[in-house]
Structure formats: C-alpha cells, structure tokens
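In: Quick check, what structure comes out for this input:
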Amino acid sequence: MAHTVGFLYPGYSAEDDYPRLERILRGAGADVRLPLVHTDIGVDAHRVDALLEMGSAVRLAAGVGELLERGADAVLWACTSASFVFGWEGAQEQVRELSAAAGLPASSTSFAFVHAAKALGVERVAIAATYPEDVAEHFAAFLKAAGIEVVAARGSGIITAAEVGTWGKEEVLTLAGAGDHRDAQAVLLPDTALHSAAHLVDLELALGKPVLTANQVTAWEGLRLIDHPVVCPALGALFGDG
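Out: The predicted structure is shown next:
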C-alpha cells in the first residue's frame, strides 16, 4: 500500500509542484502518493490580515474530508506565510486544530522549514522571500523562535501568489542568489506559490550550499510525519542519504 501524504494548498499558483515531486520520488523507488486539495484563500495578498484569514481553522478544516477520502496518512498545510504570521504559539495551535480535525498527524510548511534545517544541522540561514519585507520579517521571527539564526532576510515586494506562480527558473535562481549571505549555511525560499521542484539541483549548484524551498520541505515533512524517509538526490541535500 502506498504511503500517502495529503496537502491543503491555498488557491492556485504552484500546485503542480506536488505531482512533480510525487513523480520524482516514485522515480527514486518510493511508493508514495501526494494528493492535494485546494483551500479557499479569500483575498490573494501577502498581507498580514489576509494571511491570518487564509490560515483560519475553518478554511483549513473544509478540505480535510476530501484528503481523508483519498487515503491520507498525514495532513500538511502547504503554506508558509499563512502559518508563520500566527507566531510560534499560534502556528502550533493551527497545527493542533488541523490534526484534531483530520484525526491524523499534521504540520505546516513553516514547521517543515524548522525541522528540515535542523535535520541538516543548519544553524544559520538566509531568507530569500518573494514577500514584502514586513512579511519576510515575520518569517525571520518565527525561525528565531525556533533557535535558528537568521543572518539575512530579503523580501521582493510581491503581493499576490498568482504573480509568484508565473516565475520561472531564472527568476528563482536570481531570487536565491540575491538573498544568499556568506555566513548562511543554507538559503530558504519560503513561498509555496513559487515553482521550485524542478530547480533544486541547479539552485544548490549555483549557491554551493543547501537550498530549502517551500514545496520541497513540505513534502519532506509529510514523509517525516509518516516515518517514511526517502533518499532522492534530485530533490536536493534535504533528500540526501545523510
């Protein structure tokens, strides 16, 4: 029986990263399924008030039933900004409520970044965000609450996920390079609206260090929750053999 991780994904932008991730993982020999259900985002805006509403318990719970029907063994809120804006404690409560609604282990992309960095032994990071600067700073504060040092945080001022979803490889590589810092052990790209699954090896070759992207770490976190690690170098250092 396939190992199944279900994802609640806000709106429509880079959701096609998930079937791509599934194909890459299955190509590496993993018997996994990554079904995805879209949630109602309300207003598409990287703005704190809109993000708090986007990540509300009611909006997330609405998609849980479909993921259960599709055999999910764990549920992930595949969104970074509409989890870290709640703060460390608030994001934990969000995940607890999601887990209770599903009756399954649950997590979010924000916590996925924390767990992924710690799995790699990374203590100092740089943030290369698509978001406006103030939203990027909320992510930096979240990481600091987890004991991770943020040596640089760069925002790009993009308001909508729809715009981020149009970015291709060159824009992603430029974003990562601009956000890198010589003291950072890894660079974090925290937007699940950003296509990244096809670019992970190129990103790490360009920067010479691990690069953690939102959809990548979310998939990894789901596999961690169901205790099904997968070695898949095509998905970067995070999916290495240790």
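In: Only C-alpha atoms from now on, for both contacts and neighbour counts.
Out: Fine.
In: ok, P233 touching F239?
Out: Yes - the pair P233 / F239 is scored as a contact, 5.8 Å apart, by Cα atoms under 8 Å.
In: Let's compare: structure for the following, please.
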Amino acid sequence: MTALGFLYPGHSAEDDYPRIEQLLGSDIRVDLVHTDVVEGAHRVDALQRSGAPERLAKGVEQLRLAGVEAVVWACTSGGFVQGWDGAQEQVRALAVAAGMPASSTSFAFVHAAREIGAARVAVAAAYPDDVAALFADFLRAGGLEVSGVRCAGVVTAAEAGCWGEAEVLALAQAADTPDAQAVLLPGTGLHTAAWLPALEKELGKPVLTANQVTVWEALRLTDRRVHAPGLGALFVREPIVQV
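Out: You can find the predicted model right below:
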C-alpha cells in the first residue's frame, strides 16, 4: 500500500480525490487534510496568505500520523502566486516540516506537461485575468510555451466548485489553440476527475487538470506509476525521456 498525502484548502472539489483513488484501481491510498482558508477569494494577497508555511504546517502532523509517504500542497494558485523561486521555497519548507518528499500542484503541472511531451500548452483558467497571467508566467519559468490563456473570472474556489461538465468543457474549448499540445485547467476547486476522458475526446489532445496532476505528482514522488485510462493521457502514456 502506498499512502499519498494532500493539503487541500477549504471545501470545493475535494470529492475528486476519493474518485481518483477509485479510478487508480490499485494499492494506492489518498489521504486529504483540509487547510484553513481565511478568505477564499482568487486574489493575489489572499492566495499568498493561504500558502503561508505556518498554515501548511498545521496539517502536516495529521498526514504524518496517517503514514503517508509524500505530501503535495493541493492548491495551484496558492503556489504560483509566490513566483517560481517563492514556490520552490514553499515546497522546501513543507518537505522539512513533513520530513518527507513534498511538492505542489503548480510544479505538478510543469512536471506533467514534460511527462507527456507537451512543450506548448493552452491555459483554461477559471481565475480572474491577473491571477491567470501569473500562472502563465509560472509555466514559462518552468520552460513551457503558453499558446494562449482564457479566463472565466471566477472570484472564489467555492464558485468554481459548482461548475458542471458543460462549463468546464466550454472553458477548455475556448482556451484551446491549434498549436497547443495540451490544455491545462488549473484550480483544485474545479471538479474534473469524472470528465477527463470526455474532455480529451472533445479536444483531441491531452488535458491536464489540477486534481489529476496533483495525485500524479504524489505518485511521482513515491516512484509509483499507475496505468489508469479513466484519468486521461497522463496516466496511460509512456514517460518522455529527458535528454
């Protein structure tokens, strides 16, 4: 049994995680701890506070007692708003506090895009424009080319959590560009786990979503590879060998 730990802010789309655990269909356990959210707004200052080291550290002990082998900060915007260097420091502090490998959803997107060989990506963000622009900057800092960004202007994660398949698909389609090798949907507040095959079928290319890449990143940290077609191309393709 491999136990994976996640620090998830508030309550929006956390039910994606037991769904993903079921779709993995193997000896994988997903443990989720909710972090405090003082303000759930997609606003830079609020997002920076959500990922403060002391806030993340509060949930670490519970995960450690659960016997997890890696921990991931399951909040895309709470990572990339720190900038590339700040997000790295955030993860380092989390690893020290947890005493185990750690990462965040922001880095998971970069690593997952590299895994499937997608050097050029389109971003379909529920965020306001200024927050989405910071995500695009983060991806570029990670060596990816961003072919376009489409924003929905959603103010809170709770609002994003109310979206259904039709809204998610419409945003992804609006963001896609002919030259994009994958479409990225940041925001762990969006439900996407149940719709990944349909999204990829409609777009005709890999789709990377926040909760999907977050779990994949935890598996990567524990050196586990799981074949799970229900979770999209990321979970069925052979890894790209980095030269």
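In: After superposition, what is the TM-score?
Out: Taking TM-score structural alignment, normalised by the length of structure 1 as the basis, the two superposed chains have a TM-score of 0.97; 238 aligned residues with a Cα RMSD of 0.6 Å.
In: higher neighbour count, P233 and F239 of structure 1?
Out: Between P233 of structure 1 and F239, F239 has the larger neighbour count (other Cα atoms under 10 Å), namely 19 against 16.
In: And the more buried one, how far from R70 of structure 1?
Out: Taken as Cα to Cα, to the nearest Å, the spacing of F239 of structure 1 relative to R70 of structure 1 amounts to 25 Å.
In: and what of A30 of structure 1?
Out: A30 of structure 1 sits 18 Å away from R70 of structure 1 when distances are taken as Cα to Cα.
In: Please list all residues in contact with the residue positioned nearest the centre of structure 2.
Out: What sits nearest the mean C-alpha location of structure 2, by Cα atoms, centre = their mean, is A210, with 2.8 Å. Shown here is A210 of structure 2, whose contacts under the criterion Cα atoms under 8 Å, 6 or more residues apart in numbering are T76, T105, F109, L185, P186, G187, T188, L190.
In: Who wins on neighbours among the residues you listed?
Out: Result: T105 is most packed of the contacts of A210 of structure 2 (other Cα under 10 Å), 30 neighbours.
In: Contact partners for that one?
Out: With the criterion set at Cα under 8 Å, 6+ apart, T105 of structure 2 makes contact with V72, W73, A74, C75, T76, G79, A210, N211, V213, T214, E217.
In: Translate it into the numbering of structure 1.
Out: Under the alignment (TM-score structural alignment), T105 of structure 2 maps onto T109 of structure 1.
In: likewise R140 of structure 2?
Out: Alignment note (TM-score structural alignment): R140 of structure 2 maps to K144 of structure 1.
In: Can you report how many residues lie near its match?
Out: 15.
In: Please determine how far it is located from T4 of structure 1.
Out: Here the criterion is Cα to Cα. By it, K144 of structure 1 lies 31 Å from T4 of structure 1.
In: hey, where'd the helices end up in structure 1?
Out: Assigned helices in structure 1, in chain order: 17-27, 48-54, 57-61, 64-69, 81-84, 87-102, 109-119, 133-145, 161-164, 169-179, 200-207, 214-225 (criterion: DSSP state H).
In: export those helices to a markdown table and tack on distance to V37 of structure 1?
Out: Written out in a markdown table, the entries for the helices of structure 1 read as follows (distance: least, Cα to Cα, whole Å):
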| stretch | distance to V37 of structure 1 |
| --- | --- |
| helix 17-27 | 11 |
| helix 48-54 | 14 |
| helix 57-61 | 10 |
| helix 64-69 | 7 |
| helix 81-84 | 16 |
| helix 87-102 | 13 |
| helix 109-119 | 15 |
| helix 133-145 | 24 |
| helix 161-164 | 17 |
| helix 169-179 | 25 |
| helix 200-207 | 24 |
| helix 214-225 | 14 |
